[in-house]
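Engineer: Structure for this input, please:
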Amino acid sequence: MKFATYSADGKTHYGAVTDDGMIALNDDFPAWPTLLDAVRANGLAALAQAAIGKGLSHTDFQYEMVLPNAPRILCVGVNFPDRNAEYKDGSAQPKYMSLFPRFASGFTGHDRPLIRPPENHTLDYEGEVAIVIGKAGRRIAQDDAYDHIAALTLCNEGTIRDWVRHAKFNVTQGKNWDRSGAIGPWLVPFTDANQLDDARIMTRVNGEVRQDEALSRMMFPIRREIEYISTFMTLQPGDIIVTGTPTGAGARFDPPRYLQPGDVVEIEVNGIGRLRNTVEDEVV
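Structural biologist: Okay, here's the model as predicted:
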């Protein structure tokens, strides 16, 4: 079963996703007013049970960023061998992973537009798998890492490329423009290592395949990401780790192929689903 945050009838809800619409569940769990609260309470199984036999609540709705109140989002950069080679700096695989923070305000939901700001038009796409932590932990061993995952989702880690070059040692300002990326459409409960170990990311722009790579080729596998991050911070339920994008982002073409208004970006991962977004210019 899949779970999403969505808006309908002027209100924000969360619930179970079906082929025909949404089964609202938030009113059934007053102690869990948001989907983040359900994750923090290890409640996804209870949500699934509550949805059984329950009728549709909404067929007319809009997806929201799946955890719009997520307090901590950490992204892993340059995590595939070919992606490292794209930088053409002759560097070998790094000893440690690159990390940077993103904030929930920088993301929108499935089937919503990514927003290109007037200050700069180098909006780029990055298709990635995102994991949602379900069990707290510090100094988590790789063998135990998957035990701390509650759910999986997809991320378009949209980036304003020119703004990641504004400073020497950080990319934060290019990674956090309002609604420049997307996370969703839903959470898929994590139950089996094969959901990650056998997964493959594919990103299409206007139907053209731009990224196509197996997660097994990551330089820093997800088990290692959890181990490393939990060394310096206690991972908490509801934390999101965006695990890295393959080669093929628009900035690496010659000339670059940045997103334009009207473009359609689709990120698909077997076993998780498909995240689709259009592109619009910001109205100021």
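
Engineer: Only C-alpha atoms from now on, for both contacts and neighbour counts.
Structural biologist: Noted.

Engineer: for Ile226, helix, strand, or coil?
Structural biologist: Here Ile226 is recorded as helix under DSSP: H, G, I helix; E, B strand; the rest coil.

Engineer: so who does it touch?
Structural biologist: 140, 142, 145 (Cα atoms under 8 Å, 6 or more residues apart in numbering).

Engineer: again with Gln173
Structural biologist: Counting by Cα under 8 Å, 6+ apart, Gln173 touches 163-164.

Engineer: For His121, see how far away it is.
Structural biologist: Distance, Gln173 to His121, using Cα to Cα, to the nearest Å: 14 Å.

Engineer: Please generate a structure for the following sequence too, so the two can be compared:
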Amino acid sequence: MKLLRYGEPGAEKPGAVDADGNIRDLSSVISDITADTIADGSFARLAGVDLATLPVVADGARIGPPIRRIGNFLAIGLNYADHAEETNAEIPAEPILFNKAPSCISGPYDDVVLPPDSEKSDWEVELAFVIGKEARFVSEADALDHVAAYTICNDISERSYQLERGGQWMKGKCCPTFGPLGPWLVTPDEVPDPQKLSLWLELNGDRVQNGSTTTMIFPIAEIVSYLSRFMVLEPGDLVTTGTPPGVGLGFKPPKYLKRGDVMKLGIEGMGVQQQTVR
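Structural biologist: Okay, here's the model as predicted:
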């Protein structure tokens, strides 16, 4: 299934995309798509819903973040060999972990708002996934059984905050609107192999990122297993998994976001996002 949330900010309703591309309202079936409804099994039971029996949502509705009230928002850095190369970074021996604040999440078509003193904000198309059941010391063989859905994340990053202000990377990762998600949560039955997906990003119509999850250093199963050694992964936790080459930091000279720029990005089978920078 392709699940989403539609409506004005703070008043979104749950929905799903039917076989004809229409959005169907799921309000009569599930209260919302949240960490709680994933944990209590409501999310999993959506697989048995006949979408044809549900109301069609009128065209033009705003699409919001596909999940509300997530748990942890975790991220993996430098997870594509070709991206590490473009940023002159060593290939990591183990996954690099940092946090993004849940408060940075926005809808897939909402504006990205730069902080007033931002000079080095950057784009990163990424495959993200949502944990569906508790994971503690999970083996790689069982890891994907703990994934409830996949989605797109644009991991917006203010590089001067991230790299020049001391402390952890999360300083540059958590500003409001720095975590556009969606448009959909795509359930695993529609993603037979998450390590064989193309992903791309265009800036003002020019393709700047064009990669594949085949070049991930640490695949999804390894990430789930690895993280579960250091923390309990809970239903509703979101993990974004790194970006392929083509970020602004990798240009010579570097190229960063400015007012009026338009980012358009997508992942095979996951839909497309678009944001305007202001």
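
Engineer: Any idea what the TM-score comes out to?
Structural biologist: Once superposed, the chains reach a TM-score of 0.91 (TM-score structural alignment, normalised by the length of structure 2), with 276 aligned residues with a Cα RMSD of 2.1 Å.

Engineer: Of the contacts of Ile226 of structure 1, which are still contacts in structure 2?
Structural biologist: Using both residues aligned by TM-score structural alignment, their matches' Cα atoms under 8 Å, structure 2 keeps these contacts from the contacts of Ile226 of structure 1: 140, 142, 145.

Engineer: how about the second one, what's its match in structure 2?
Structural biologist: I take that to be Gln142 of structure 1. The equivalent of Gln142 of structure 1 in structure 2 is Glu140 (alignment by TM-score structural alignment).

Engineer: neighbour-wise, which of the kept ones among the contacts of Ile226 of structure 1 leads?
Structural biologist: Ile140 (22 neighbours; other Cα atoms under 10 Å).

Engineer: In what element of secondary structure is that residue found?
Structural biologist: Using DSSP states H and E, Ile140 of structure 1 falls within no helix or strand.

Engineer: quick one: contacts for the closest residue to it other than its chain neighbours?
Structural biologist: Using Cα to Cα, 6 or more residues apart in numbering and skipping residues adjacent in sequence, the residue nearest Ile140 of structure 1 is Glu227, 5.0 Å away. Contact analysis of Glu227 of structure 1 by Cα under 8 Å, 6+ apart lists 139-142, 145.

Engineer: From Thr243 of structure 1, how far out is Glu227 of structure 1?
Structural biologist: With distances taken as Cα to Cα, Glu227 of structure 1 is found 13 Å from Thr243 of structure 1.

Engineer: What's the local residue count around whichever residue in structure 2 pairs up with Ile240 of structure 1?
Structural biologist: Aligned by TM-score structural alignment, Ile240 of structure 1 pairs with Leu238 of structure 2. Neighbourhood size, Leu238 of structure 2 [other Cα under 10 Å]: 27.

Engineer: before we move on, what about Thr215 of structure 2?
Structural biologist: Neighbour count of Thr215 of structure 2, defined by other Cα under 10 Å: 17.

Engineer: In structure 1, what sits opposite it in the alignment?
Structural biologist: Matched to structure 1 by TM-score structural alignment, Thr215 of structure 2 sits across from Arg217.

Engineer: which residues in the stretch 51-200 of structure 2 form helices?
Structural biologist: Taking DSSP state H, counting those that start in this stretch to define them, one finds helices in the stretch 51-200 of structure 2 at 81-86, 140-143, 159-164.

Engineer: Could you double-check that Arg179 of structure 1 sits in contact with Arg112?
Structural biologist: No: using Cα atoms under 8 Å, Arg179 of structure 1 is not in contact with Arg112; the gap is 9.2 Å.

Engineer: So Asp27 of structure 1, which state does it fall into?
Structural biologist: Secondary structure, three-state DSSP: Asp27 of structure 1 is helix.

Engineer: OK, contacts around it?
Structural biologist: Pro33.

Engineer: Distance of it relative to Met233 of structure 1?
Structural biologist: Distance from Asp27 of structure 1 to Met233 of structure 1, by Cα to Cα: 34 Å.

Engineer: Repeat that for Ile133 of structure 1.
Structural biologist: Distance, Ile133 of structure 1 to Met233 of structure 1, using Cα to Cα: 13 Å.

Engineer: which one of those two has more residues nearby?
Structural biologist: Neighbours were counted for Ile133 of structure 1 and for Met233 using other Cα under 10 Å; Ile133 has more, 25 against 11.

Engineer: Tell me which residue of structure 2 lines up with the more buried one.
Structural biologist: If you follow Ile133 of structure 1 across to structure 2 using TM-score structural alignment, you land on Ile131.

Engineer: Hmm, that match is touching Thr240, no?
Structural biologist: No: assessed by Cα under 8 Å, Ile131 of structure 2 is found out of contact with Thr240, at 11.2 Å.

Engineer: circling back to that earlier point, isn't the match of Ile240 of structure 1 up against Phe73?
Structural biologist: Yes: the criterion here is Cα under 8 Å, and Leu238 of structure 2 meets it with Phe73 at 4.9 Å.

Engineer: so who does the nearest residue to Asp9 of structure 1 once chain neighbours are set aside touch?
Structural biologist: Leaving out its chain neighbours, the residue that sits closest to Asp9 of structure 1 by Cα to Cα, 6+ apart is Phe61, at 7.9 Å. Going by Cα under 8 Å, 6+ apart, Phe61 of structure 1 touches 6-9.

Engineer: Let's have these in CSV, adding secondary structure.
Structural biologist: Conversion of the contacts of Phe61 of structure 1 to CSV gives the following (three-state DSSP):
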residue, secondary structure
Tyr6, strand
Ser7, strand
Ala8, strand
Asp9, coil
